[in-house]
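Visitor: Here is my input; please provide its structure:
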Amino acid sequence: MPPRGPTPRRFSYGPDLEHNRAIPPRRRSPMERPLERPLERPWERIVVLTGAGISRESGLETFRDGDGLWSRYAIEDVCTPHAFHRDPLLVDRFYNDRRAELWRVRPNDAHLALARLEHAARAGEWDGEILIVTQNIDDLHERAGSRNVVHMHGELLRVRCTACGATPDWQENCLPQTPCPICHRPALRPDVVWFGEIPLHMERIQAALDRCDRFVSIGTSGTVYPAAGFVAQVRDHADTLDINLEAPAVPTAFERSMVGAATRMVPRWVDEVLAG
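Guide: Down below sits the predicted model:
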């Protein structure tokens, strides 16, 4: 009996993406193919970009709404490296308040639907993989059950030591005199990306975008780069969908849009994906 061809390797969003390309199976002649063998469903790779809109429906304030955080705080006072150097106490208090607000909210139906899609893949109920790239610094995706999440703007529930580089989990208040739990020096700052800083995990994100079959943008204005350029990057090889309270500012940017609350539209879209 001739040896069987190699089994295709599943796509992975891990750090060694270059080594996880699928190996095509040996082509069989029509005479070799089972007559009643069901067609295999294609393996899907989905990248989902989420923004403030998905967390707004859980009750979190957003920065860019007319009545949002920027109506009470100036960007240059709380969200830049210079602001932290000038008044670290003000910046720490700002993020302490955001942390306290986060504990008062829960994941909503949109977060839960995305987690359901990932769970279906792990359970073998859907032939695909989903990577959530979020601009949000909250942990609502993780609390909903999603594991494959990349925080390109950092995480509210972590701090970063500017002395030793450690990024420990953090749930309490943090003040300028708070010591690092690793090196014990008072050099902690929020582990978030401020204006003027480079977003995190961009190599992993770019690699996933280059290989995805679907790109879905949920609850983001699409005005902040580099995320604003993601849809253009994938347009030649992936289906694109925008889910938002309003239609895209550029109607031709996405092939399809679903206008409405994320808590209604995202579960509907996930049902479509799982139905094939």
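
Visitor: For the rest of this, base every contact and every neighbour count on C-alpha atoms.
Guide: Fine.

Visitor: ok, now how distant is the closest residue to Phe63 other than its chain neighbours from Ser146?
Guide: Of all residues beyond its chain neighbours, the one nearest Phe63 is Leu69 (4.7 Å), with distances taken as CA to CA, 6 or more residues apart in numbering. Leu69 sits at a distance of 27 Å from Ser146 (criterion: CA to CA, to the nearest Å).

Visitor: how about this one, so we can line them up?
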Amino acid sequence: MAGPYRRIVVLTGAGISKESGLDTFRDKDGLWTKVRLEDVATPGGFARNPDYVHDFHNSLRTGMAGYSPNAAHEALARLEAELAARNGGRLLVVTQNVDDLHERAGSRNVLHMHGEILKIRCENCGTVAESREAIGTATICATCTTPGYVRPHVVWFEEMPFHMAKIGVELAACDLFVSIGTSGNVYPAAGFVDEVRRHGRAHTVELNLEPSEGATLFAEARQGPATDLVPAFVEELLAAG
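Guide: Coordinates of the predicted model:
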């Protein structure tokens, strides 16, 4: 692995948070085996039964207090800080996860492309606010004081992920792209490695428990638990300068 690298983009998926104990969505025993995604994670499901959708997301939100960042989250936060201190380098974490474990580990440059479970959004005025409390159809927006428009600040199926323009700029400019804990079958994130390859300037690495659907698109792939792979990989990067 060549180096040193100064512009790094790291894509993280459910696999990195699973090692903190969070349920994944797509595993054989994941959340989508317990509830129908059409019922709890689509605009149509919300329109049909908003109370049911709120209950599902409330359970995710209130449950977050029981989880902590793991060694993989902490290693990425360390890499971000040391890159900036050593050579003015930049690490950006683009995460598909809606939890706050990257931030709690110390990462500062994080884009949540699928939103954040600990935030809520008013569809009437657009206000986004942090919230660890349960919400429902009677919740009143603190900004516009209108009830009935507050929803989880997450991206449901059939909705456009957040920050796509900025992510595109970062992918074009990076010299290292790393994918951690992703299945490689959820777009648009699954297409990021192709986008990086088209620019032809960045080294690409996949760190995953097992090869993803797009593993062969990466120049380098390593398999194992994120809590083992990511700290070791960070050590290699820092040793290279």
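
Visitor: of Leu69 and Ser146 of the first structure, who's got more company?
Guide: Ser146 (22 against 14; other CA atoms under 10 Å).

Visitor: Just say helix, strand or coil for that one.
Guide: Classification of Ser146 of the first structure using DSSP: H, G, I helix; E, B strand; the rest coil returns coil.

Visitor: Quick check: closest non-adjacent residue to the aligned residue in the second structure for it.
Guide: Counting by TM-score structural alignment, Ser146 of the first structure corresponds to Ser107 in the second structure. With CA to CA, 6+ apart as the criterion, Ser107 of the second structure has its nearest non-adjacent residue at 4.4 Å, and that residue is Ala77.

Visitor: So what's the residue count around the one you found?
Guide: Counted by other CA under 10 Å, the residues lying close to Ala77 of the second structure total 21.

Visitor: Now which residue in the first structure aligns to it?
Guide: In the first structure, the residue paired with Ala77 of the second structure is Ala115, using TM-score structural alignment.

Visitor: part of a strand, is Val48 of the first structure?
Guide: Yes - assessed by three-state DSSP, Val48 of the first structure belongs to a strand.

Visitor: Asp213 is in contact with that one, correct?
Guide: No - using CA atoms under 8 Å as the test, Val48 of the first structure is too far from Asp213 to be in contact (11.1 Å).

Visitor: neighbouring contacts of stretch 161-178 of the second structure?
Guide: Contacts to stretch 161-178 of the second structure, defined as CA atoms under 8 Å, 6 or more residues apart in numbering, come from residues 5-11, 94, 111-115, 155, 192-193, 195-196, 199, 201-207.

Visitor: Inside strands: which ones of those?
Guide: Using DSSP state E, the members of the contacts of stretch 161-178 of the second structure that fall in strands are 7-11, 94, 111-112, 115, 203-207.

Visitor: Which two among those residues are spaced furthest apart?
Guide: Using CA to CA, those span at most 27.4 Å, a distance reached by Gly115 and His203.

Visitor: out of the ones in strands among the contacts of stretch 161-178 of the second structure, who's nearest Leu238 of the second structure?
Guide: Among these, and counting by CA to CA, the member closest to Leu238 of the second structure is Ile8, at 12.6 Å.

Visitor: corresponding residue for that closest one in the first structure?
Guide: Using TM-score structural alignment, Ile8 of the second structure pairs with Ile46 in the first structure.

Visitor: any idea how far that match is from Leu131 of the first structure?
Guide: On the measure of CA to CA, Ile46 of the first structure and Leu131 of the first structure end up 6 Å apart.

Visitor: Which one of these two is surrounded by more residues?
Guide: Between Ile46 of the first structure and Leu131, Leu131 has the larger neighbour count (other CA under 10 Å), namely 24 against 21.

Visitor: Just give the nearest non-adjacent residue to that one, would you?
Guide: Nearest non-adjacent residue to Leu131 of the first structure, counting by CA to CA, 6+ apart: Val47, 4.9 Å away.

Visitor: and that neighbour, what does it touch?
Guide: Neighbouring residues of Val47 of the first structure by CA under 8 Å, 6+ apart: Ile130, Leu131, Ile132, Val133, Ala208, Leu209, Cys212, Arg214, Phe215, Val216.

Visitor: Kindly recompute the last result at 10 Å.
Guide: 129-133, 205, 208-209, 211-217, 238, 240 (CA atoms under 10 Å, 6 or more residues apart in numbering).

Visitor: picking that back up, the match of Ile8 of the second structure against Trp126, yeah?
Guide: No - if you go by CA atoms under 10 Å, Ile46 of the first structure and Trp126 don't touch, sitting 12.0 Å apart.

Visitor: could the ones in strands among the contacts of stretch 161-178 of the second structure be laid out in JSON lines, adding distance to Ser20 of the second structure?
Guide: Conversion of those to JSON lines gives the following (distance: CA to CA, whole Å):
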{"residue": "Arg7", "distance to Ser20 of the second structure": "27"}
{"residue": "Ile8", "distance to Ser20 of the second structure": "24"}
{"residue": "Val9", "distance to Ser20 of the second structure": "22"}
{"residue": "Val10", "distance to Ser20 of the second structure": "18"}
{"residue": "Leu11", "distance to Ser20 of the second structure": "17"}
{"residue": "Val94", "distance to Ser20 of the second structure": "18"}
{"residue": "Leu111", "distance to Ser20 of the second structure": "20"}
{"residue": "His112", "distance to Ser20 of the second structure": "18"}
{"residue": "Gly115", "distance to Ser20 of the second structure": "19"}
{"residue": "His203", "distance to Ser20 of the second structure": "28"}
{"residue": "Thr204", "distance to Ser20 of the second structure": "25"}
{"residue": "Val205", "distance to Ser20 of the second structure": "22"}
{"residue": "Glu206", "distance to Ser20 of the second structure": "20"}
{"residue": "Leu207", "distance to Ser20 of the second structure": "17"}
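
Visitor: Am I right that Glu101 of the first structure sits in a helix?
Guide: Yes - per three-state DSSP, Glu101 of the first structure lies within a helix segment.

Visitor: Tell me the counterpart of it in the second structure.
Guide: Under TM-score structural alignment, Glu101 of the first structure pairs with Gly63 in the second structure.

Visitor: Near that match, how many other residues are there?
Guide: A count of nearby residues for Gly63 of the second structure, using other CA under 10 Å, gives 12.

Visitor: what's the answer for the one 5 residues further on, then?
Guide: By the criterion of other CA under 10 Å, Ser68 of the second structure has 18 neighbours.
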